[in-house]
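A.B. asks: below is the structure, and that's it, no one-letter string:
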């Protein structure tokens, strides 16, 4: 047994897995294009100056850094080396990092190319990202994100459209029990304002964002450690257990935020979104005031997609960001986007057996190789089969029939064609249906007609 393997948190994907992954990506891509989003790709690596400071302290810690080419210690300070000061050293030995998500590189792209882009600019990306996280169930160090973002418009119709895409995709994938959680960063800012802790907004959101992982009591403990006094904890505690319909929960928050103009603006924005999504028949959207999303760049509506049975963590997330392109020199361009956690969605579909059964049919037809004249005739007919847009191949060697049929089964070939002595004389083919076992002698034209069905 070989001891070689992939790095922790990464995986190989076999052909049978890849056809399922492509099915998943194509389903998501179809919805993106139906809503007018255009494809885009950005490099796997970005300058660290682009990536750092955009994801909060935890995000910066999880960035994979790339050592400078050549003698990367050449510019390293000897004192910093002796002191093992990694924070100072990293700036001296690394200028680039693997991208943490697709949103920040997208914002960089928009800032670089805004003069050539028609606004609002709607793009989608399906690419891998990397995080130096601890690998566990549903959490990988290399994984794919499927993002759709719209920049250049403040309209809440953009948020509504993204909710519709989420709803469409999960319905098309037949994944039941999905809930799209929504909140607004203005509401969270309003809560901090009401608590008299506006200067601790980031501390509050970082702690609240861990609610699902560590529970209410641990969150309150962390808030206390971050400087929230007991009276503030008592005031915020009931919000962790808000119940009722979306409108009832929003009304409760209106009362809590009655003295916060910012918080009430967040409530108003969510009410507008719900007004449209209710009309459009979206039943999976749920207001959750404890949804925080630990990324610093969000400024408005924020999303997170969960499974009601709790069998997997978040399978989608996103939100509104008004200032992200500003850090790259492009002011006044608002954006909003969502991301699908493709690897987690894949795992959910595998566990629930939701992939179509015929995906692993890699071949429409395999020609059995009998050698000599049969082989020559098979190559001639193979050309006609492929011109009919069918997937076909010939076994490369005239070995025993059993081995060739075993290969046909392994490739999931729907049909097998045999050209023996009799078929050569009659200019016919023996066509075998691998599912039913039925076999008949037909012309090449009839074979193409049958296989194409």
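C.D. replies: Perfect, thanks for sending it. Note that the structure is predicted; figures quoted are calculated from it, not measured.

A.B. asks: C-alpha from now on. contacts and neighbour counts both.
C.D. replies: Will do.

A.B. asks: kindly confirm my reading that residue 4 is in a strand.
C.D. replies: No: counting by DSSP: H, G, I helix; E, B strand; the rest coil, residue 4 falls outside a strand, being coil.

A.B. asks: count of neighbours near it?
C.D. replies: 6 (other C-alpha atoms under 10 Å).

A.B. asks: and it, what is it in contact with?
C.D. replies: Residue 4 makes no contacts at all, as judged by C-alpha atoms under 8 Å, 6 or more residues apart in numbering.

A.B. asks: roughly how far apart are it and residue 347?
C.D. replies: Distance from residue 4 to residue 347, counting by C-alpha to C-alpha, to the nearest Å: 24 Å.

A.B. asks: same question, residue 204
C.D. replies: Separation of residue 204 from residue 347 (C-alpha to C-alpha) stands at 32 Å.

A.B. asks: now the strands for the stretch 1-150 of the chain?
C.D. replies: When assigned using DSSP state E, counting those that start in this stretch, the strands of the stretch 1-150 of the chain occupy the ranges 38-39, 45-47, 65-67, 94-98, 121-130, 142-151.

A.B. asks: the structure to be compared is supplied as follows:
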């Protein structure tokens, strides 16, 4: 019987042309982040299960791939539970591993520490278009900066990265978890219900107000009157122009901490020059929550009209690192949805690649001499033997990610000049 060579459900293989596109996008993003002073680090795919299930990952903690302990024997003893079988899990994001990393290495790192990570993460999602069980995240974080300078710099660097890869027409949405807590308190929601309120409100884009209201009442046990007041309050704030946010919030929520207003005002003022020079627009969105439980202050997302989900998101998480270090350290991060932006760009951003196309009787030394000359000039080049119909082979080269070619023909004078031609030219 023929074997099934498909990758596991919810994962995918990437062909060379697709990888070339991804490498080109990553290289552009990396250059922008390096220019903004971020240092690339790497963390393991596996983390301690206790760290991953610490109650700060929101709904993602339900999607962890758990790893069995070594040395288990069969059959298992009676009464053995899941906690006895599992000690590790695959990371579901890059932020939780970063906090452990900083706890272990902070004495060797600059302050503030500007971190850049790129790597795969795993979530046991229900596979669907654009949503995979293994996917890549691209994160920048600033650790040790307590002011909103961190928020401003993170947003500025991320917008610059998206501009560099040609993703235009984006909108930056800004809010604050402390604002949502004030709204909840204002309408009389008990503090122990706030986390559930945040998690449900984060689903607003997917299930609408009716769905959110039903879940808050039926699943979270909140009073229908309180939920109606929340909806009214948030909808009233949702249409506020970004330049009027501070004054409107001060009037609508008199008990709101003055620091929240000061921080929002500083972020908006700090981003004003960027708003004028970039291809992005800006808006205040009080419905913005971010699903992770570790956010403590401002949160932000970047959306694009051609994507049903955000293409980047992040926020401040001042209390998370304290779990690893034993003392509070301010921290803020922004994550680009790498898979989504690659899909949005449509595979048009790959780098140059030259095929040195040679006939079978051209000496290997001559083929390699041409390839070396191209490489010394900074052009990626690879020899490819001539096979089949010429036009069909050129089409295959295009599919494989080559952008131009040199044809070394039969009985060619090795001293004669050769010409590079774009693929598609006949």
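C.D. replies: Arrived safely, thanks for sending. Please read these numbers as outputs of a predicted model, since none were measured by experiment.

A.B. asks: can you pull the TM-score for these?
C.D. replies: Scored against TM-score structural alignment, normalised by the length of structure 2, the superposed chains reach a TM-score of 0.89; 416 aligned residues with a C-alpha RMSD of 2.7 Å.

A.B. asks: hang on, the earlier thing: just name the most buried of the strands of the stretch 1-150 of structure 1.
C.D. replies: Mean neighbour count, computed with mean count of other C-alpha atoms under 10 Å, is highest for strand 142-151 among those, reaching a mean of 23.

A.B. asks: quick one: the residues in structure 2 that that strand pairs up with.
C.D. replies: Aligning strand 142-151 of structure 1 against structure 2 (TM-score structural alignment) gives residues 134-143.

A.B. asks: now that stretch on structure 1. Mean distance?
C.D. replies: Once fitted to structure 1, stretch 134-143 of structure 2 is off its aligned match by 0.4 Å on average (mean C-alpha distance after the TM-score superposition for structure 1).

A.B. asks: hmm, who's touching that stretch?
C.D. replies: Contact partners of stretch 134-143 of structure 2, identified using C-alpha under 8 Å, 6+ apart, comprise 10-11, 33, 38, 93-94, 111-123, 150, 154, 329-339.

A.B. asks: returning to that earlier point: just put the strands of the stretch 1-150 of structure 1 in CSV and tack on distance to residue 259 of structure 1.
C.D. replies: Output for these, formatted as CSV (distance: least, C-alpha to C-alpha, whole Å):
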stretch, distance to residue 259 of structure 1
strand 38-39, 42
strand 45-47, 43
strand 65-67, 45
strand 94-98, 43
strand 121-130, 36
strand 142-151, 31
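
A.B. asks: which of those strands sits closest to residue 245 of structure 1?
C.D. replies: Set against residue 245 of structure 1 and scored by C-alpha to C-alpha, the strands of the stretch 1-150 of structure 1 come closest in strand 142-151, at 28.5 Å.

A.B. asks: got the angle for that closest one vs strand 94-98?
C.D. replies: For strand 142-151 of structure 1 against strand 94-98, the angle by axes from the mean of the first three to the mean of the last three C-alpha atoms, to 10 degrees is 90 degrees.

A.B. asks: what about the equivalent of residue 204 of structure 1 over in structure 2, how many residues close to it?
C.D. replies: Taking TM-score structural alignment, the alignment pairs residue 204 of structure 1 with residue 197 from structure 2. Per other C-alpha under 10 Å, the neighbour tally for residue 197 of structure 2 reads 22.

A.B. asks: list the residues that contact residue 197 of structure 2.
C.D. replies: Contact partners of residue 197 of structure 2, counting by C-alpha under 8 Å, 6+ apart, are 216, 220.

A.B. asks: what does the one 3 residues further on give?
C.D. replies: With contacts defined as C-alpha under 8 Å, 6+ apart, the neighbours of residue 200 of structure 2 are 212, 215, 216.

A.B. asks: what about 6 Å?
C.D. replies: Contacts for residue 200 of structure 2 (C-alpha atoms under 6 Å, 6 or more residues apart in numbering) come out as none.

A.B. asks: ok, now how distant is it from residue 227 of structure 2?
C.D. replies: 12 Å.

A.B. asks: over to residue 110 of structure 2?
C.D. replies: As judged by C-alpha to C-alpha, residue 110 of structure 2 and residue 227 of structure 2 stand 45 Å apart.

A.B. asks: more neighbours: which of the two?
C.D. replies: residue 227 (21 against 10).

A.B. asks: counterpart of the more buried one in structure 1?
C.D. replies: Matched to structure 1 by TM-score structural alignment, residue 227 of structure 2 sits across from residue 233.
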